[in-house]
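S.K.: Need a 3D model of the following:
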Amino acid sequence: MNPKFFTVEEANALIGFLENTLERIRRNRQRYLWLLEEIAILKLIVECGAQKASRDSVELEEKTQELKAVEAEIEKARATVRDTGCILKDEERGMVDFFSIQNNTVVYLSWKKGEDNVKFWRSIRDADSNVRRPLEGSPST
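M.R.: Below you'll find the predicted structure:
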């Protein structure tokens, strides 16, 4: 699949969508981690054969199903970001990259959750780096 290339304006037009989607991912990740803890505790209770183990077994199954549903929601949200052509660089920090051509060079436009618009770019060669440079004419924040 060929990458989608964005202008700064096209990338900026997606910020509202990205803010909402990243927040949904964050909330679901919190829920996912909480469910993992609950499931671990319920497994211990069931394995120890404590009283009410049958009720706990049912709850364990319910929580396991809920965990799968939350995991599916997270993946669905990630897929909606990918479907736009954006690259979810760092989910926890809310960093998103957009392929772009600036000054006849292929670069990543770089946006981070909380920023009001795209103000930075990164070199394709530094794909594993988080070093962001200000776009020409954009104030650095």
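
S.K.: When you work out contacts or count neighbours from here on, use the C-alpha atoms and nothing else.
M.R.: Noted.

S.K.: Could you tell me how many residues sit around residue 119?
M.R.: 22 (other CA atoms under 10 Å).

S.K.: ugh, wrong one, I meant residue 40
M.R.: 11.

S.K.: ditto for residue 8
M.R.: 19.

S.K.: tell me the contacts of it?
M.R.: Residues counted as contacts of residue 8 (CA atoms under 8 Å, 6 or more residues apart in numbering) are 109, 118.

S.K.: Which parts of the chain are strands?
M.R.: Along the chain, counting by DSSP state E, strands occupy 87-90, 95-102, 105-112, 120-123, 133-134.

S.K.: gap between residue 126 and residue 107?
M.R.: 10 Å (CA to CA, to the nearest Å).

S.K.: Please provide the structure for the following sequence as well, for comparison with the first:
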Amino acid sequence: MAKKYFTLEEANRLIPFLQGEVKRLQALKREFEARFSELRRMKMLHGAGHVTAGQEDPFFEPEAWLEFLQIEARGIIRRIHETEAQLKDIDMGLVDFPAKLNGWEVLLCWRLGEDRIRHWHHVWEGYYGRKPLGGEQPDE
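M.R.: Okay, the predicted model is just below:
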């Protein structure tokens, strides 16, 4: 399958979808971290010892919740990847879009909170190498 290169218009059309998905992913991550921290606290207080016959496993429900949250997060990540956009950082809400600019392969760069794509960077650079698009337009 040929690699997808986005035009600026194609990438910007995905922004509303990505805003919702990235916000949901961030919320899931925060919930996972809080529940994981609580589970660790429970295990430290009560010990992670073996459950005897007939005794209910006190860690079953919290561990099941963590698994559920992971499954839900993987589904969101899969939906993002199906667009061929590249989720780079959940906490920052950072997504890149492969594009061609003046014949060079680059990444259009969007961050949650931005209303549209205004930056790009070379594939070997990261977020901190972002440059404003200015009047430049990705190749068609």
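
S.K.: Once they're superposed, tell me the TM-score.
M.R.: Comparison of the two superposed chains (TM-score structural alignment, normalised by the length of structure 2) gives a TM-score of 0.84, and 131 aligned residues with a CA RMSD of 1.9 Å.

S.K.: coming back round to it: among residue 126 and residue 107 of structure 1, which residue is more densely surrounded?
M.R.: More crowded of residue 126 of structure 1 and residue 107, by other CA under 10 Å: residue 107, with 21 against 12.

S.K.: Just give the closest residue to the residue mapped onto that one from structure 2, not the sequence neighbours.
M.R.: With TM-score structural alignment as the criterion, the equivalent of residue 107 of structure 1 in structure 2 is residue 106. Leaving aside its sequence neighbours, residue 106 of structure 2 sits nearest to residue 122 (CA to CA, 6 or more residues apart in numbering; 4.6 Å).

S.K.: Residue 107 is in contact with the one you found, correct?
M.R.: Yes. Between residue 122 of structure 2 and residue 107 there is a contact at 6.1 Å, judged by CA atoms under 8 Å.

S.K.: When the two are compared, which one has more neighbours?
M.R.: Neighbour count, other CA under 10 Å: between residue 122 of structure 2 and residue 107, residue 107 has more, with 28 against 18.

S.K.: show me the contacts for that one.
M.R.: 96, 97, 98, 99, 120, 121, 122, 123.

S.K.: Can you name the residues that contact the spatially closest residue to residue 29 of structure 1 that is not a sequence neighbour?
M.R.: If the residues on either side of it in the chain are set aside, residue 29 of structure 1 comes closest to residue 74, at 7.2 Å by CA to CA, 6+ apart. Residue 74 of structure 1 sits next to 24, 25, 28, 29 when contact means CA under 8 Å, 6+ apart.
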